[in-house]
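A.B. asks: I would like the atomic coordinates for the input below:
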Amino acid sequence: MEEAMSATDSARKMIDDAEEKFRNNDIRGAARLAFNAKKLDSTFASYHTAYLIHLAAKRTLNNGEVDHYAILGVENLLSADKQTIKNQYKKIALSVHPDKNKSVAANGAFNIISAAMEVLSDCSKRKAFDSRRAACLQRGGSISVEKSAAPVKEDRASALRNASFPVKCCRCDDEGACLSYRNERWVTSCKKCGHSE
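C.D. replies: As a prediction, this is how the structure comes out:
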């Protein structure tokens, strides 16, 4: 009679299957299996993180550019100062560094977060990216998500819910104004002069 598999053995089997799915370009399936494996054995959490980074890299703005904030899991763009971004990068880098993470996805995931960090840690590159990102989303942008073989568009409202971007105020020229999507339209508001349009 066969012995029941231990939780660690079950998790290892799921990870082996996840690695095979990743090799076959089924990243979503790999992430799902790794998520279940990490519930059984937390030592496999880094595999899940690596797959999630690859999934985030598949999400692009409608101009085809990768959303570097999504790669690093930075959600509140207005409060995302250099230190916040650096801390998030370090946390993820420790998890997906190929010396620590034995997943076939680790090397690629590390390269993806390194590229995102390169853009977001350099003031001029970040400012240029923020401008392109805001312009893309302002033009009716959506976020393209690759599922299986065909890219699919999320609807505009769900993709931009709670999104806000730093912009220059058209009244006082302050850099601290905010562009956000509210009630099915773009709204610019400035904390300094109180202007809103």
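
A.B. asks: C-alpha only now, for contacts and for neighbours.
C.D. replies: OK.

A.B. asks: Can you tell me, leaving aside adjacent residues, what's nearest to the residue most central in space within the chain?
C.D. replies: Among the residues of the chain, the one closest to the centroid is residue 70, at 2.2 Å (CA atoms, centre = their mean). Of all residues not flanking residue 70 in the chain, residue 56 sits nearest, at 6.1 Å (CA to CA, 6 or more residues apart in numbering).

A.B. asks: Next, the structure of the following sequence, for comparison with the previous one:
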Amino acid sequence: MESNTEEALRAKAFAEKQFMAKDFVGAKNYALKAQMLCPELEGMSQMVATFGVYIASEAKINGELDFYSILGLDPSVDKSKLKKQYKKMAVLLHPDKNRTVGADGAFRLVSEAWMLLSDSMKRRSYDQRRNLFAGYSAGGYDNCSKFSASHSRLDTFWTVCTSCHVQYEYLRKYVNKRLSCKNCRGVFIAVETGLAPMTGSFPYSTYSHVPENGVTRL
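C.D. replies: Modelled structure (predicted):
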């Protein structure tokens, strides 16, 4: 039993070393090894949870943190389960109780996830950005149209440049066409998003011609 405890302590020390080197996967693996060797070793479940949050924080979606992964939840989760999971993780990660290296950072990430996802409007906007990116990267542009909202004019629609995120309003004949962004000049697919106009939008934009390469430009 003593040998197991000593080996577990060595594994814990290696876990902390890997974390400081920003090898979060390696850190969690060593922490799991220490926990398996000596389940009664103090603070191991907290260490595993802490390093797991850092692993999740490295998975970005369109440059944004994946807050669902940080909380260990599916995007379809309802608010009651979201709250329950947040409370559980907050207890595990709070720096007053968790002495693991990096616990304060993990707690901040979980708190940030809760603050965004517990706000219905912020969560809706975040989910729209997630799903828009998922549809764009998978090539499933038509699926994104389910996020359409009613517009003031039925002959126009709102879309967004996937590079600089500036919004545009176009005639409906441009839906799913390859367009050139006025702001960054990047090419994007005019997927109908249904997003409400925000700062940095171009209402009712039009184009003058379509060149041979099929990209509509100003």
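
A.B. asks: so the strand or helix carrying the residue nearest to residue 70 of structure 1 corresponds to what in structure 2?
C.D. replies: Using DSSP states H and E, residue 56 of structure 1 maps to helix 45-58. Counting by TM-score structural alignment, helix 45-58 of structure 1 falls onto residues 45-58 of structure 2.

A.B. asks: I would like the residues contacting the matching stretch, please.
C.D. replies: Residues outside stretch 45-58 of structure 2 that contact it (CA atoms under 8 Å, 6 or more residues apart in numbering): 19, 24-25, 27-28, 31-32, 35, 65-67, 69-71, 89, 92-93, 98, 100, 102-103, 106, 109-110.

A.B. asks: Also stretch 72-79 of structure 1?
C.D. replies: So stretch 72-79 of structure 1 is contacted by 53, 69, 80, 85, 88-89, 92, 113, 116-117, 163-166, 178 (CA under 8 Å, 6+ apart).

A.B. asks: circling back: narrow the contacts of stretch 45-58 of structure 2 to those in helices?
C.D. replies: Mapping the contacts of stretch 45-58 of structure 2 onto helices (DSSP state H) picks out 19, 24-25, 27-28, 31-32, 35, 67, 69-71, 89, 92-93, 103, 106, 109-110.

A.B. asks: which of the residues you listed count as buried?
C.D. replies: Buried residues within those, counting neighbours by 16 or more other CA atoms under 10 Å: 19, 24-25, 27-28, 31-32, 35, 67, 69-71, 89, 92-93, 103, 106, 109-110.

A.B. asks: In stretch 77-91 of structure 1, which of the residues would be classed as buried?
C.D. replies: 85, 89.

A.B. asks: from the middle of its chain, how far away would that stretch be?
C.D. replies: In terms of CA atoms, centre = their mean, to the nearest Å, the centre of stretch 77-91 of structure 1 is found 13 Å from the chain centre.

A.B. asks: Check stretch 38-47 of structure 1 too.
C.D. replies: Going by CA atoms, centre = their mean, where stretch 38-47 of structure 1 is centred and where its chain is centred differ by 20 Å.

A.B. asks: same question, stretch 4-19 of structure 1
C.D. replies: The answer for stretch 4-19 of structure 1 is 27 Å, by CA atoms, centre = their mean.

A.B. asks: which residues touch that stretch?
C.D. replies: For stretch 4-19 of structure 1, using CA under 8 Å, 6+ apart, the contacting residues are 29-31, 33-34, 36-38, 40-41, 44, 47, 103-105.
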